[in-house]
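Peer 1: quick one, structure for this:
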Amino acid sequence: MSQAQDSRNILFPEPLMFEDVAVSFSNGEWQSLTYAQRHLYKDVMLENYGNMASLGFPLPKPPLISQLEQGAEPCTEDTQDWEFPSCSYPGE
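Peer 2: A predicted model of the protein is given here:
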């Protein structure tokens, strides 16, 4: 085990997941955000994922990241099947 891997095991005894550092919103919460807040959210989620990947954490790319990279927004009627964030919709 390399020194970097050993230090990660000390700092994070359990595997760190993207969901551990990500923020999710309900559909209603997402709709109440301003354009600037939505843009900031996208930037922060992409940066969080990039930071984790650069540290060597073995994590698959979440569907959220793929969609954000393509310019899509979470929590819209077209994204009900996203695994993360867990959007809630009326009648569910």
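Peer 1: only C-alpha atoms from now on, for both contacts and neighbour counts.
Peer 2: Will do.
Peer 1: helix, strand, or coil at Leu40?
Peer 2: Under DSSP: H, G, I helix; E, B strand; the rest coil, Leu40 falls in the helix class.
Peer 1: swap in Asn48?
Peer 2: Under three-state DSSP, Asn48 falls in the helix class.
Peer 1: ends of stretch 58-73, how far apart?
Peer 2: Its start and end residues considered, stretch 58-73 measures 25 Å (Cα to Cα, to the nearest Å).
Peer 1: name the residues of that stretch that come out as buried.
Peer 2: Neighbour counts over stretch 58-73 (16 or more other Cα atoms under 10 Å) mark Leu64, Ile65, Leu68, Glu73 as buried.
Peer 1: and this one, please, so the two structures can be compared:
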Amino acid sequence: MENKEDAENSVTYEDVHIDFIEDEWILLNPSQKSLYKVVILETYRNLTALGYSWKDHNFEEHCQNARKHGR
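Peer 2: From the prediction side, this is the model:
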């Protein structure tokens, strides 16, 4: 069971996720877009390895939207 201090120090997907709107995404240069992809994928893998539950998140839809906008 997680104690109060652990819960307060927990990191969630919402804490680290950044969802650019299309106008913002266009302003990023290719290296920034690449870094975003690497960081989000690493975050996903790390949270999954820690047992994070994705049932309340549509990560697949997020990835599809990212591909649609050239992310």
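Peer 1: re the thing from before, adding distance to Ser54 of structure 1, write the buried residues of stretch 58-73 of structure 1 out as JSON lines.
Peer 2: Output for the buried residues of stretch 58-73 of structure 1, formatted as JSON lines (distance: Cα to Cα, whole Å):
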{"residue": "Leu64", "distance to Ser54 of structure 1": "18"}
{"residue": "Ile65", "distance to Ser54 of structure 1": "15"}
{"residue": "Leu68", "distance to Ser54 of structure 1": "18"}
{"residue": "Glu73", "distance to Ser54 of structure 1": "24"}
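Peer 1: which ones among those map onto helices?
Peer 2: Those of the buried residues of stretch 58-73 of structure 1 mapping onto helices are Leu64, Ile65, Leu68, per DSSP state H.
Peer 1: and the second one, how far from Ala4 of structure 1?
Peer 2: Translated: Ile65 of structure 1. 26 Å.
Peer 1: any idea how many residues pack against the counterpart of Ala53 of structure 1 in structure 2?
Peer 2: In structure 2, the residue matched to Ala53 of structure 1 (TM-score structural alignment) is Thr48. For Thr48 of structure 2, the neighbour count with other Cα atoms under 10 Å is 12.
Peer 1: residues contacting Thr48 of structure 2?
Peer 2: When contacts are counted by Cα atoms under 8 Å, 6 or more residues apart in numbering, Thr48 of structure 2 touches no other residue.
Peer 1: residue ranges for the helices of structure 1, please.
Peer 2: 3-11, 18-21, 27-32, 35-54, 63-69.
Peer 1: rebuild these as CSV, extending it with distance to Asp78 of structure 1.
Peer 2: Shown next, in CSV, are the helices of structure 1 (distance: least, Cα to Cα, whole Å):
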stretch, distance to Asp78 of structure 1
helix 3-11, 38
helix 18-21, 21
helix 27-32, 12
helix 35-54, 17
helix 63-69, 11
